[in-house]
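Trainee: below are the sequence and a predicted model; questions follow.
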Amino acid sequence: MKLYPIEAGNFKLDGGAMFGVVPKTIWSKTNPADANNLIDIAARCLLIEEGNKLILIDTGMGTKQSEKFFGYYSLWGDHSLDKSLKNAGFHRDDITDVFMTHLHFDHCGGSVNWNADKTGYEVAFKNASFWTNDNHWEWATKPNSREKASFLHENIIPMQESGQLKFINRPDSDFLKNSELGFDILFADGHTEKQMLPHINYKGKTIVFCADLLPTAGHIPIPYVMGYDTRPLLTLDEKAKFMNAAADNNYYLFLEHDAHNQIITVERTEKGVRLKEVFSCEDIF
């Protein structure tokens, strides 16, 4: 197995929204804000090469939205999905599977592009299967008013129309021992319905793609929950269990949204679970 970080682009989000009820005087110590109260955010995806499979976890925002839309998110840096794939030695047509942790636009927007004459949309990975789960698909295609702006029709429906959409069936428990894609999956419902977090066994280490259960290293303390979460009290419970497991089992936490910290480990302290070490992807992969 080989792993490759795929940097799909950087943007900014409101620091208050990213940290919920936590005061700015506290969160700004780890995630400093600019004059507009915006903090640095990454769209860091992960590519898994295993046998004849090339699995891409999440795809970032994509490029098809309007200038006005992207203006809300203050894009910065020169990363892109295609450039990162090329740097890893691949092309989007090589991808066999696209696994989406959930269908918010910053996680799946790169799965769909404009067609050649911009009269409609087409999947961006023509040879890939697109993986979600039926509960989350129902949630995303019939969105509540709180998440409606995050579930964009043009990011989601073309995957179904292509015939390339596949569902992962959630078991009775929150953890799925999955063999089809080669990694296990933790389901979490606090941020959005049935978010999926891959647990990857890599050279004796467990690499966890944290998605929005742990957006940045600054979110390690259990009460530091995003204002975007639909069920924040449930996130508290899910996050407490996960972070304690991460400390006890020495998980390597791959951070999708932390623009400055790629992989971290955590440990138990008198104050609760806290940061242990920070690694670059090159250190681990």
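Mentor: Sure, I can see it.
Trainee: from here on, contacts and neighbour counts on C-alpha atoms
Mentor: Will do.
Trainee: quick one: the strands in the stretch 1-150 of the chain?
Mentor: Along the stretch 1-150 of the chain, counting by DSSP state E, counting those that start in this stretch, strands occupy 2-14, 38-50, 53-57, 97-99, 112-114, 121-123, 129-132.
Trainee: please identify which of the ones you listed is closest to residue 22.
Mentor: Residue 22 lies closest, by C-alpha to C-alpha, to one member of the strands of the stretch 1-150 of the chain: strand 2-14, at 12.9 Å.
Trainee: second one coming, line it up with the first:
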Amino acid sequence: MKLHTIDTGFFKLDGGAMFGVVPKTIWNRTNPADENNLCTWAMRCLLVEDEGRLILIDTGIGNKQDERFFSHYYLHGDASLDSSLAKSGFHRDDITDVFLTHLHFDHVGGAVVREGDKLAPAFKNATYWSNEQHWEWAVNPNEREKASFLKENILPIQESGQLKFIPAEDGFKFTDNISIKFAYGHTDAMMLPLINYKGHSVLYMADLLPSVGHIPLPYVMAYDMFPLKTLREKKLFLTEAIEKRYILYLEHDPVNECCTLHQTEKGIRLKETFNLKEI
């Protein structure tokens, strides 16, 4: 097995929304905001070579939306999905599986491309993986969350016939080396891959833990649909990460790819940060 970091660029989101009830005087120390109160965040995906399969976990925001849409998110950086795949020696046509942790636009946008006046899967040879519970949640969204579930990012996947569902069963074995954990606070039935890699357990955190700045338990995003559920899930997941010595892979941290945790007198805190290639 090999793991490859796939950087797809940076975007900006409101700092207050990203940290919920935590005051700016506190979160601004770790994630400094610009003059518009916006913080920079990564869209860091993961490529897994596993038993003849090439599995891409999440796809970034993509490039098919219009200028007005992108003006809200200030995309920047030199990396793209295609350039990062090429850096690892691959092309999008090599991808056998696209694993979508959830269907918010910054995770699924790159899964679909615009070809003239049509929308089509960006990975023509891949099977796309979601779960039925989350899919139904996304295609029939609530009023609060529907701005994150864009039909043009989602429906073409199903219409292509390339979509398959994973059972919403915690611990489901996606491959011999990848099992799936589920979290329900950020959005319904978000999937977190737990990967056995070089004798380590690497947990892809998606939006349960966006960055090292979110490690303290009360640091919960205002974007989360069920913040008290997120609070409970964070405590369970992060405690387990300490007990089982997980390496946490961070999708949105603008600086840090991976981290480990430890228990301190102040609670669960950051132990180390490092890049994936250092494992």
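Mentor: Cool, the structure landed. As the structure is a prediction and not an experimental result, all values here were calculated from the model.
Trainee: report the TM-score for the pair.
Mentor: The TM-score (TM-score structural alignment, normalised by the length of structure 2) is 0.98; 279 aligned residues with a C-alpha RMSD of 0.9 Å.
Trainee: one step back: Serialize the strands of the stretch 1-150 of structure 1 to CSV and add fields for distance to residue 229 of structure 1.
Mentor: Putting these into CSV (distance: least, C-alpha to C-alpha, whole Å) gives the following:
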stretch, distance to residue 229 of structure 1
strand 2-14, 14
strand 38-50, 17
strand 53-57, 21
strand 97-99, 21
strand 112-114, 25
strand 121-123, 28
strand 129-132, 19
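Trainee: you'd agree residue 259 of structure 2 is up against residue 274?
Mentor: Yes. Assessed by C-alpha atoms under 8 Å, residue 259 of structure 2 is found in contact with residue 274 at 6.3 Å.
Trainee: circling back: the strands of the stretch 1-150 of structure 1: which one's closest to residue 275 of structure 1?
Mentor: Taking the strands of the stretch 1-150 of structure 1 one by one with C-alpha to C-alpha, strand 38-50 is closest: 18.9 Å.
Trainee: okay, that closest one sits on what stretch of structure 2?
Mentor: Here strand 38-50 of structure 1 aligns to structure 2 at residues 38-50, judged by TM-score structural alignment.
Trainee: give me the mean distance between that stretch and structure 1.
Mentor: Mean deviation of stretch 38-50 of structure 2 relative to structure 1 after superposition (mean C-alpha distance after the TM-score superposition for structure 1): 0.5 Å.
Trainee: and what of stretch 2-14 of structure 2?
Mentor: So stretch 2-14 of structure 2 averages 0.5 Å relative to structure 1 (mean C-alpha distance after the TM-score superposition for structure 1).
Trainee: closest to the centroid, which residue in structure 1?
Mentor: The centroid of structure 1 falls nearest to residue 211 when counting by C-alpha atoms, centre = their mean (3.4 Å).
Trainee: that residue and residue 160 of structure 1, how far apart?
Mentor: In this view, residue 211 of structure 1 and residue 160 of structure 1 are 23 Å apart by C-alpha to C-alpha, to the nearest Å.
Trainee: got the contact list for residue 88 of structure 1?
Mentor: Neighbouring residues of residue 88 of structure 1 by C-alpha atoms under 8 Å, 6 or more residues apart in numbering: residue 4.
Trainee: right, I mislabeled it, should have said residue 253 of structure 2
Mentor: Counting by C-alpha under 8 Å, 6+ apart, the residues that residue 253 of structure 2 touches are 41-42, 210-212.
Trainee: how about residue 276 of structure 2?
Mentor: Residue 276 of structure 2 is in contact with 3-5, 257-258, counting by C-alpha under 8 Å, 6+ apart.
Trainee: so where do the helices sit in the stretch 51-200 of structure 2?
Mentor: Listed in chain order, the helices found in the stretch 51-200 of structure 2 under DSSP state H, counting those that start in this stretch are 67-70, 81-87, 105-108, 132-139, 151-159.
Trainee: out of the ones you listed, which is closest to residue 177 of structure 2?
Mentor: Set against residue 177 of structure 2 and scored by C-alpha to C-alpha, those come closest in helix 81-87, at 21.6 Å.
Trainee: thinking again about what came up before, who has more neighbours, residue 259 and residue 274 of structure 2?
Mentor: Set residue 259 of structure 2 next to residue 274 and count neighbours by other C-alpha atoms under 10 Å: residue 259 wins out with 20 against 15.
Trainee: mind telling me what that one corresponds to in structure 1?
Mentor: In structure 1, residue 259 of structure 2 lands on residue 264 (TM-score structural alignment).
Trainee: check which helix or strand covers the residue nearest to its match when sequence neighbours are not counted.
Mentor: For residue 264 of structure 1, ignoring the flanking residues on the chain, the nearest one in space by C-alpha to C-alpha, 6 or more residues apart in numbering is residue 278 at 4.5 Å. For residue 278 of structure 1, the host element (DSSP states H and E) is strand 272-279.
Trainee: which elements pack onto that strand?
Mentor: In terms of contacts (3 or more C-alpha pairs under 8 Å, 6 or more residues apart in numbering; DSSP states H and E), strand 272-279 of structure 1 is packed against helix 232-249, strand 263-269.
Trainee: list the buried ones in the shortest one?
Mentor: This points to strand 263-269 of structure 1. Neighbour-count burial for strand 263-269 of structure 1 flags 263-267 (criterion: 16 or more other C-alpha atoms under 10 Å).
Trainee: look up how far residue 277 of structure 1 lies from residue 224 of structure 1.
Mentor: In terms of C-alpha to C-alpha, residue 224 of structure 1 sits 19 Å off from residue 277 of structure 1.
Trainee: what about these two, which has more around it?
Mentor: Neighbour tally, residue 224 of structure 1 and residue 277, criterion other C-alpha under 10 Å: the higher count belongs to residue 224, 21 against 11.
Trainee: got the contact list for that one?
Mentor: Neighbours of residue 224 of structure 1 in contact, by C-alpha under 8 Å, 6+ apart: 19-22.
Trainee: the residues you listed in helices, which ones?
Mentor: Counting by DSSP state H, the contacts of residue 224 of structure 1 place residue 19 in helices.
Trainee: I'd like the contacts of residue 224 of structure 1 written out as TSV, with distance to residue 271 of structure 1 and neighbour count added.
Mentor: Below are the contacts of residue 224 of structure 1 laid out as TSV (distance: C-alpha to C-alpha, whole Å; neighbours: other C-alpha atoms under 10 Å):
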residue	distance to residue 271 of structure 1	neighbour count
19	19	23
20	20	17
21	19	13
22	16	18
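Trainee: make TSV from the contacts of residue 224 of structure 1 and add distance to residue 143 of structure 1 to it.
Mentor: Shown next, in TSV, are the contacts of residue 224 of structure 1 (distance: C-alpha to C-alpha, whole Å):
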residue	distance to residue 143 of structure 1
19	23
20	22
21	24
22	27
